[in-house]
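A.B. asks: A predicted structure for the sequence below; I have some questions about it.
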Amino acid sequence: MQQRMDISQAAPQGYQAVIGLEKYVRANVDPTLLHLIKLRASVVNGCAFCVDMHSTEALKDGEQGRRLFAVSAWRESPFFSEVERAALELTDEVTALGEHGVTDQVWAAAQDAFSDKELADIILAISTINVWNRVAVSTHLQPPAL
């Protein structure tokens, strides 16, 4: 598969706007939680570039490989805290909005796990990785060769 377009070159101002969101979430969301959110949304969206990038970054930052592998089956995995589970469930529902939106049950669990500010920042993090996933998948952005 060949990359179709480099959006950073075709629409540099738009690309920089997304970079601004990325900088915000990196500064405001716990790094471990952010890695899990980015990886989970990327798995759900089938974004090979982002799965590669975010798993590689998480490993560099000290995350355990077993937890990263388990993100694809997090519901059945014992490796995640209740707070991480709330974030992963919210990630699944925000990423797949067309199926049923965010259910009241998932929202309540997220409200129990996070302050309003933390929850707002997590929603922005989920939204941002979904933008990146859509850019990468639609343009056929490929991970670097092994």
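C.D. replies: Okay, I see it. Worth saying up front: this structure is predicted, and the values here are computed from it rather than measured.

A.B. asks: okay, CA-based contacts and neighbour counts for the rest of this
C.D. replies: OK.

A.B. asks: wait, Thr139 sits on Asp6?
C.D. replies: Yes - taking Cα atoms under 8 Å as the definition, Thr139 is a contact partner of Asp6 at 7.5 Å.

A.B. asks: hey, which helix is longest across this protein?
C.D. replies: helix 116-139 (DSSP state H).

A.B. asks: quick check: buried residues in that helix?
C.D. replies: Neighbour-count burial for helix 116-139 flags 118-119, 121-130, 132-137, 139 (criterion: 16 or more other Cα atoms under 10 Å).

A.B. asks: residues in contact with it?
C.D. replies: For helix 116-139, contacts defined as Cα atoms under 8 Å, 6 or more residues apart in numbering pick out 3-7, 18, 21-22, 25, 28-29, 34, 37-38, 41-42, 45-50, 87, 91, 94-95, 110-111, 142.

A.B. asks: second structure for comparison follows:
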Amino acid sequence: MQARMDNPAAFLPDSIKAINILYKSAHSVGVDPKILELVHLRASQINGCAPCVESGARAARAAGETDERLFTVAVWRETPWFSAAERAALALAEHATRLADSPDAVPDAIWDEAARHFGEKELAALVLWIATTNFFNRINVTTRQQAPENWG
């Protein structure tokens, strides 16, 4: 399959500045980078975004992720390798990505479990990062960006 066009951000240089600000904001409050990479990878898997799955797995590995965990992010509930905080973040990512699957897209139980493990600023960073990941996914899937994508 061939991309329909270059990444739209290449045509709109101001958008790159905004994307960089979102990225820096989400990564600035101290959420473990591994958790941010895991939620990015999981949302990207759900959305079928090849460049984000590929870059997400690479970034997670660079952040210290193990192969066992990377290979099983899609089935995290069925493995022993994720902490309670990581599970809460992954559940939040799944629910915030699959908004149309339920009339109560992010149930209180999912939110409350995430809030048990993350403070308000950390939750804000997680929500912003999940939303930003979904933003990336929608651009890439719509324009059929291919993996590996040249991000730099």
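C.D. replies: Good, I have the coordinates. Keep in mind that this is a model prediction, so the values were computed, not measured.

A.B. asks: how many residues are close by Ala110 of structure 1?
C.D. replies: 24 (other Cα atoms under 10 Å).

A.B. asks: list the contacts of it.
C.D. replies: Counting by Cα under 8 Å, 6+ apart, Ala110 of structure 1 touches 83, 86-87, 90, 119.

A.B. asks: buried ones only from those residues, please, as a ChimeraX command.
C.D. replies: Written as a ChimeraX command, the selection of buried residues from the contacts of Ala110 of structure 1, which uses 16+ other Cα under 10 Å, is:
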select :86,87,90,119
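
A.B. asks: identify the residue nearest the geometric centre of structure 1.
C.D. replies: Lys38 (2.1 Å; Cα atoms, centre = their mean).

A.B. asks: map that one onto structure 2.
C.D. replies: Counting by TM-score structural alignment, Lys38 of structure 1 corresponds to His40 in structure 2.

A.B. asks: quick check: that match vs Trp111 of structure 2, distance?
C.D. replies: 18 Å (Cα to Cα, to the nearest Å).

A.B. asks: ok, back up a step: was I right to think the residue nearest to the centre of structure 1 contacts His54?
C.D. replies: Yes - the pair Lys38 of structure 1 / His54 is scored as a contact, 6.5 Å apart, by Cα under 8 Å.

A.B. asks: and the strand or helix carrying the match of Lys38 of structure 1, what other elements does it pack with?
C.D. replies: In this assignment (DSSP states H and E), His40 of structure 2 forms part of helix 33-47. When contacts are defined as 3 or more Cα pairs under 8 Å, 6 or more residues apart in numbering; DSSP states H and E, helix 33-47 of structure 2 packs onto helix 50-62, helix 84-97, helix 120-142.

A.B. asks: what do you get if the cut-off is 6 Å, keeping everything else the same?
C.D. replies: Here helix 33-47 of structure 2 is seen to pack against helix 50-62 when contacts are counted using 3 or more Cα pairs under 6 Å, 6 or more residues apart in numbering; DSSP states H and E.
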